[in-house]
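**Student:** The following comprises the amino acid sequence and a computationally predicted model.
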Amino acid sequence: MPVSLKKGQKVSLTKDNPGLKNVVVGLGWDINVFDTGGEFDLDAAAFMLGENGKVTKSEDFVFYGNLVHPSQSVQHMGDNRTGAGEGDDEQIKIDLTKVPAEISKIAFTATIYEAEARRQNFGQVANAFIRIYNEETGEELLRYDLGEDFSIETAVVFGELYKNGAEWKFNAIGSGYQGGLAALCGSFGVDVE
């Protein structure tokens, strides 16, 4: 039975799942079709962060333009440009055993592509969630439904995996940012051109 999280809640992934190695982080959403006539393209990303909450190098930002981390520990499964259909819209695979020692947390985010130009925000996105499941068994380990009403934000940090000693834990964050991907990159120390 997966753990259903609320904002700010933390849960251990590995304590009840000893030997857990490969997980898939799935992010999903639905678009409120009545708010805009335009297409929405949401993009999931993973920021691999050091103790200071910043990336250690630009390759620590894994997204549609950099699908695989050099360590092979994090792999983005590709861009879904519509968000149509049930289930996960975008997925990121994590091999917990390959995450470099200097990485203490992995933040999972979603941004709206060209949000300002298209006058779109997360207030027009419904049923947003993040879930983590065991890649080997398919068992869903946890799920966090954002359920918040973001009216002006164009980027959201869904949650983060973090190391606590030998354990991997998950923190349901659910915080929004204005300024889209550039704001997130600035917050996590990624240089954007």
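**Tutor:** Received the coordinates, thanks. Residues are numbered from 1 along each chain as shown.

**Student:** use CA for all of it now, contacts and neighbours both
**Tutor:** Fine.

**Student:** For this structure, which segments count as strands?
**Tutor:** 3-5, 10-12, 22-31, 42-49, 61-62, 74-76, 90-95, 105-112, 125-134, 140-145, 155-164, 167-177 (DSSP state E).

**Student:** what about versus this one:
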Amino acid sequence: MPISLQKGQKVSLTKGNPGLTKVVVGLGWDVNSFDTGGDFDLDAAAFLLGESGKVTSSGDFVFYGNLKHSSGAVEHLGDNLTGEGAGDDEQIRIDLTKVPDNIQRIAFTVTIYEAESRRQNFGMVNNAFIRIFDETNGQEMLRYDLGEDFSIETAAVFGEVYKNNGEWKFNAIGSGYQGGLAALCANYGVDVE
């Protein structure tokens, strides 16, 4: 039975699962019926963060343009352009044994591609969630449904996996940002062209 989290709640991934090494982070959403004249393309990403809360290099940003971290610890399993259908829309695989020592947290975000030109925002998105399951047995460990009613935001931090006293934990964040992917990159110290 997966744990259903509330915003701000933290839970250990490894305490009750001492052999846990490989997890998959699934992110999903539905688009409501507003017609904005264009398709919705939401993009999941992972930011591997050092002690400062910032990336240590541009390669610490894993997204549709950089699908795999150089350490092999984080891999984006591909871009979904429509978000149609049930279940996860995009997935990011994490090998906890390969996460570099200088990485303290991995933040999982979702942004709306070309949100401003398409006049789209998270107020038009329903049923957004993040879930984590054990890759070896497919067992869902936790799920966080973003119940927040975002209105003008074009980017959101769903949650993060972080190291604490030798344990891996998950924090349900659910905070929105204006300015899309560029705002998140600025927040986490990624230089964008």
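**Tutor:** Sure thing, it's come through. Model, not experiment: these values are computed from the prediction.

**Student:** Tyr188 of the second structure versus the counterpart of Glu148 of the first structure in the second structure, what's the distance?
**Tutor:** With the correspondence set by TM-score structural alignment, Glu148 of the first structure lines up against Glu148 in the second structure. Computed as C-alpha to C-alpha, to the nearest Å, the Glu148 of the second structure to Tyr188 of the second structure distance reads 23 Å.

**Student:** which one of these two has more residues nearby?
**Tutor:** Tyr188 (21 against 15; other C-alpha atoms under 10 Å).

**Student:** Provide a list of residues in contact with the nearest residue to the more buried one once chain neighbours are set aside.
**Tutor:** Nearest residue to Tyr188 of the second structure in three dimensions, chain neighbours excluded: Lys54, at 4.5 Å (C-alpha to C-alpha, 6 or more residues apart in numbering). By C-alpha atoms under 8 Å, 6 or more residues apart in numbering, Lys54 of the second structure lies in contact with 48, 187-190.

**Student:** Just the ones in helices from those residues, please.
**Tutor:** Among the contacts of Lys54 of the second structure, the ones falling in helices (DSSP state H) are 187-188.

**Student:** my guess is Gly87 of the second structure meets Asp30, correct?
**Tutor:** No: judged on C-alpha atoms under 8 Å, Gly87 of the second structure makes no contact with Asp30 at a distance of 9.8 Å.

**Student:** Tell me how far the residue most central in space within the first structure lies from Asn32 of the first structure.
**Tutor:** Of all residues in the first structure, the one closest to the mean position by C-alpha atoms, centre = their mean is Phe108, 2.3 Å from it. From Phe108 of the first structure across to Asn32 of the first structure, the span is 22 Å (C-alpha to C-alpha).

**Student:** show me what contacts the counterpart of Arg131 of the first structure in the second structure?
**Tutor:** In the second structure, Arg131 of the first structure lines up with Arg131, judged by TM-score structural alignment. Residues in contact with Arg131 of the second structure (C-alpha under 8 Å, 6+ apart) are 25-27, 140-144.

**Student:** For these, which single residue is the most surrounded?
**Tutor:** Leu27 (26 neighbours).

**Student:** Give me the spatial nearest neighbour of that residue, chain neighbours excluded.
**Tutor:** Using C-alpha to C-alpha, 6+ apart, the nearest residue to Leu27 of the second structure is Ile130, at 4.6 Å.

**Student:** Which residues lie in contact with the one you found in this structure?
**Tutor:** 25-28, 143-145, 158-159.

**Student:** Looking at those, which one is closest to Met124 of the second structure?
**Tutor:** Gly28 (14.0 Å; C-alpha to C-alpha).

**Student:** tell me, how many neighbours does the closest one end up with?
**Tutor:** 23.

**Student:** what about Trp29 of the second structure, neighbour count?
**Tutor:** 24.

**Student:** so Gln74 of the second structure touches Pro100, yeah?
**Tutor:** Residue 74 of the second structure: Val, not Gln. No: Val74 of the second structure lies out of contact with Pro100 (C-alpha under 8 Å); the separation is 10.5 Å.

**Student:** Compare the two (neighbour count), which wins?
**Tutor:** Using other C-alpha under 10 Å, the more surrounded residue of Val74 of the second structure and Pro100 is Val74, with 26 against 14.

**Student:** quick one: Val125 of the second structure and Phe34 touch, right?
**Tutor:** No: look at Val125 of the second structure against Phe34 with C-alpha under 8 Å: they stay out of range, at 9.4 Å.

**Student:** Those two: which is more packed in?
**Tutor:** Val125 (20 against 10).

**Student:** For the residue lying closest to the more buried one once chain neighbours are set aside, give me its contacts.
**Tutor:** Residue nearest to Val125 of the second structure in three dimensions, not counting chain neighbours: Val31, with 4.6 Å by C-alpha to C-alpha, 6+ apart. Taking C-alpha under 8 Å, 6+ apart, we find Val31 of the second structure in contact with 40, 83, 124-126.

**Student:** quick one on the thing from earlier: and the contacts of Lys54 of the second structure as CSV, adding distance to Ala172 of the second structure?
**Tutor:** Below are the contacts of Lys54 of the second structure laid out as CSV (distance: C-alpha to C-alpha, whole Å):
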residue, distance to Ala172 of the second structure
Leu48, 16
Asn187, 18
Tyr188, 18
Gly189, 21
Val190, 22
